[in-house]
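Enquirer: Take a look and give me a structure for this.
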Amino acid sequence: MPFQKVTSEKLSQSVVRQIEQLILRGILHPGERLPSERDMAEKLGVSRPSLRDAIAELAERGLLVSRAGSGIFVADVLGSAFSPALTQLFSTHDEAVFDYIAFRRDMEALAAGRAAELGSETDLKVIDTIFRKMEAAHQKRDPTDEAQLDAEFHMAIIEASHNVIMLHMLRSMFDLLRQGVFYNRQLLFRNRMTRDQLLDQHRGMNTAIQARDPEAARGAVVAHLAYVEQAFHDQMKAEKHESIARQRLEHEASR
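Expert: From the prediction side, this is the model:
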């Protein structure tokens, strides 16, 4: 007969599955330090030996990493999304930038529609809270905080879509963006007029999602990334013109 004796699950396996879910759902982030062994065991309601067994299994599978004297951390699971060679290739070819923006436009429009439709009330509060922080950061002369919140705002929408594949794929893409692989996000925020328009676009996305209007949410994302694409195209053109002007100036100075 194909039946097997039913056995109760080991406590360590219950811990393994809980930590797996937290990583899968993006609640635990790559590089995040876990609480101390004592605190974790207390919160999970298990013995330290059971917790150690669970951590050892997750470490062996590459999901957690132990650092001597520092603690247990979530492994950099996003680092395997692209090889270093491919990442370097992205950073040296402009066509990768425009393909990246087109990819984000398609994926994030889908995520925004899903967030408006499927996001919980708490998901929507998170999105709105980050946007309010963006409004406050917008008043500062230094655009660094606003640029960082911009990325967090987009990630909050993706998280609210409740699709774990999309979440990890786009989190990986945003990690490359933060590293400046595709383009320097800070440049978009240096111009006050551009910053004003970007804030208005994020306000439109937030308003549509809070109203639970999937079509308007998708449209707001498409319009925003079309603007980003045009802004980057204009920036490239301006840099090319400046390079030519410098050549002319050098030539005139040498005559």
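
Enquirer: Going by C-alpha atoms from here, please, whenever you check contacts or count neighbours.
Expert: Fine.

Enquirer: Quick check: which element contains the residue nearest the centre of the chain?
Expert: By Cα atoms, centre = their mean, the mean C-alpha position of the chain lies nearest to residue 171, the distance being 3.6 Å. Per DSSP states H and E: residue 171 is located in helix 164-178.

Enquirer: So which elements touch that helix?
Expert: Applying 3 or more Cα pairs under 8 Å, 6 or more residues apart in numbering; DSSP states H and E, we find helix 164-178 packed against helix 144-160.

Enquirer: buried set for the helix it packs on?
Expert: Buried residues in helix 144-160, counting neighbours by 16 or more other Cα atoms under 10 Å, are found at 144, 146-147, 149-160.

Enquirer: Among the residues you listed, which one lies nearest to residue 78?
Expert: Distance ranking of the buried residues of helix 144-160 against residue 78, using Cα to Cα, places residue 155 first at 14.5 Å.

Enquirer: one more to line up against the first:
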Amino acid sequence: MEVRPVSRKGIYGDIVLQIQGMIDRGELRPGDRLPPERTLAGMFEVSRNTVREAIKALAEKDMVESRQGAGTYVREVDGERFVSTLAGIIMRGRPALRDIFEVRRLIEPEIAALAARHAAPRDIARIEAAFADQERAVRAGEPTADHDLLLHGLLAEAAGNVILCEMVKVLHEDFNQSRVEGLQSRERQEASLAAHRAIVEAVRGGHVMQAEKAMRDHLEEIEAIVFAGSRYSGHQTPSEVS
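Expert: Now for the predicted structure:
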């Protein structure tokens, strides 16, 4: 946990911004314990009272929680509540496929980039295992939609941002690839496998820009297939593609 001393004694806002930035970037993850007050005071070169004010402000933002006798921890996001709310919005609005693709293009390349930057060894191992399972399914001629969903979900987890992780789950569940025949051909599965291989290799190597580009290329390729020909209209909802 690297910090810089605050510019003026007694000003806790800078401490709040620094810790909030670490949480936003995934340097501090949900469940992580912050250093003790005395340690933080030394790191920021402020009094313990100033640290307490900063912790209180972070708690009011629901970013951390103090546990009696156990210290201060980064709060877990209420994933179930978030998913329920987001899923409800999607279901009520019945978005067009183009809307879903636009959102995926906005967030998933960045997720791949964040995964390349933040993935821990355990994250890499899980991503590689999921990719290996997808490759076996393709070679066996089995459906791969579930493998695709798992891989994208693991990339989101590796990115270290719980909100993005939950958004990916909802978007992928709403856009069910098994409903798009063109995505299930052997040729398409091989192309998806190659795209995923490029993403996994970039994440494994910590190549941020490469991972971002590989994911963007992958999504653009899928979108081109989905909307190829007159059968798939940009105004269709996911349930209408079957």
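
Enquirer: care to give me the TM-score?
Expert: Once superposed, chain against chain, the TM-score is 0.60 (TM-score structural alignment, normalised by the length of the second structure); 168 aligned residues with a Cα RMSD of 3.0 Å.

Enquirer: neighbouring contacts of the helix holding residue 171 of the first structure?
Expert: Helix 164-178 of the first structure is contacted from outside by 24-26, 78-79, 81, 107, 151, 155, 158-159, 182-185, using Cα atoms under 8 Å, 6 or more residues apart in numbering.

Enquirer: ok, which stretches of the first structure are helices?
Expert: Remark: helices assigned in the first structure by DSSP state H are 11-24, 37-44, 48-60, 84-91, 94-118, 121-137, 144-160, 164-178, 185-190, 192-210, 214-254.

Enquirer: how close does the residue nearest to the centre of the first structure get to residue 157 of the first structure?
Expert: 11 Å (Cα to Cα, to the nearest Å).

Enquirer: how about residue 72 of the first structure, what's its match in the second structure?
Expert: Aligning on TM-score structural alignment leaves residue 72 of the first structure without a counterpart in the second structure.

Enquirer: Without its sequence neighbours, what residue ends up closest to residue 72 of the first structure?
Expert: Distances taken as Cα to Cα, 6 or more residues apart in numbering put residue 66 closest to residue 72 of the first structure, at 4.5 Å, once the chain neighbours are dropped.

Enquirer: cool, and residue 48 of the second structure?
Expert: Excluding its sequence neighbours, the residue lying closest to residue 48 of the second structure (Cα to Cα, 6+ apart) is residue 41, at 5.4 Å.

Enquirer: Looks to me like the one you found is in a strand.
Expert: No. Residue 41 of the second structure is assigned helix when assessed by DSSP: H, G, I helix; E, B strand; the rest coil, not a strand.

Enquirer: can I assume it is in contact with residue 54?
Expert: No. In this structure residue 41 of the second structure lies outside contact range of residue 54 using Cα atoms under 8 Å: 10.7 Å.

Enquirer: Looks like residue 219 of the first structure contacts residue 110 (just checking).
Expert: No. Using Cα under 8 Å as the test, residue 219 of the first structure is too far from residue 110 to be in contact (10.0 Å).

Enquirer: If you count surrounding residues, which of the two has more?
Expert: Legend: neighbour count by other Cα atoms under 10 Å for residue 219 of the first structure and residue 110, higher for residue 110 (20 against 17).

Enquirer: Give me the neighbour count for the residue nearest to the more buried one when sequence neighbours are not counted.
Expert: Nearest residue to residue 110 of the first structure in three dimensions, chain neighbours excluded: residue 218, at 6.5 Å (Cα to Cα, 6+ apart). Look at residue 218 of the first structure: counted by other Cα under 10 Å, it has 26 neighbours.

Enquirer: do the same with the one 5 residues further on
Expert: Close neighbours of residue 223 of the first structure, defined as other Cα under 10 Å, add up to 16.

Enquirer: and the gap between it and residue 201 of the first structure?
Expert: Distance of residue 223 of the first structure to residue 201 of the first structure, computed by Cα to Cα: 8 Å.

Enquirer: what do you get for residue 42 of the first structure?
Expert: In terms of Cα to Cα, residue 42 of the first structure sits 45 Å off from residue 201 of the first structure.
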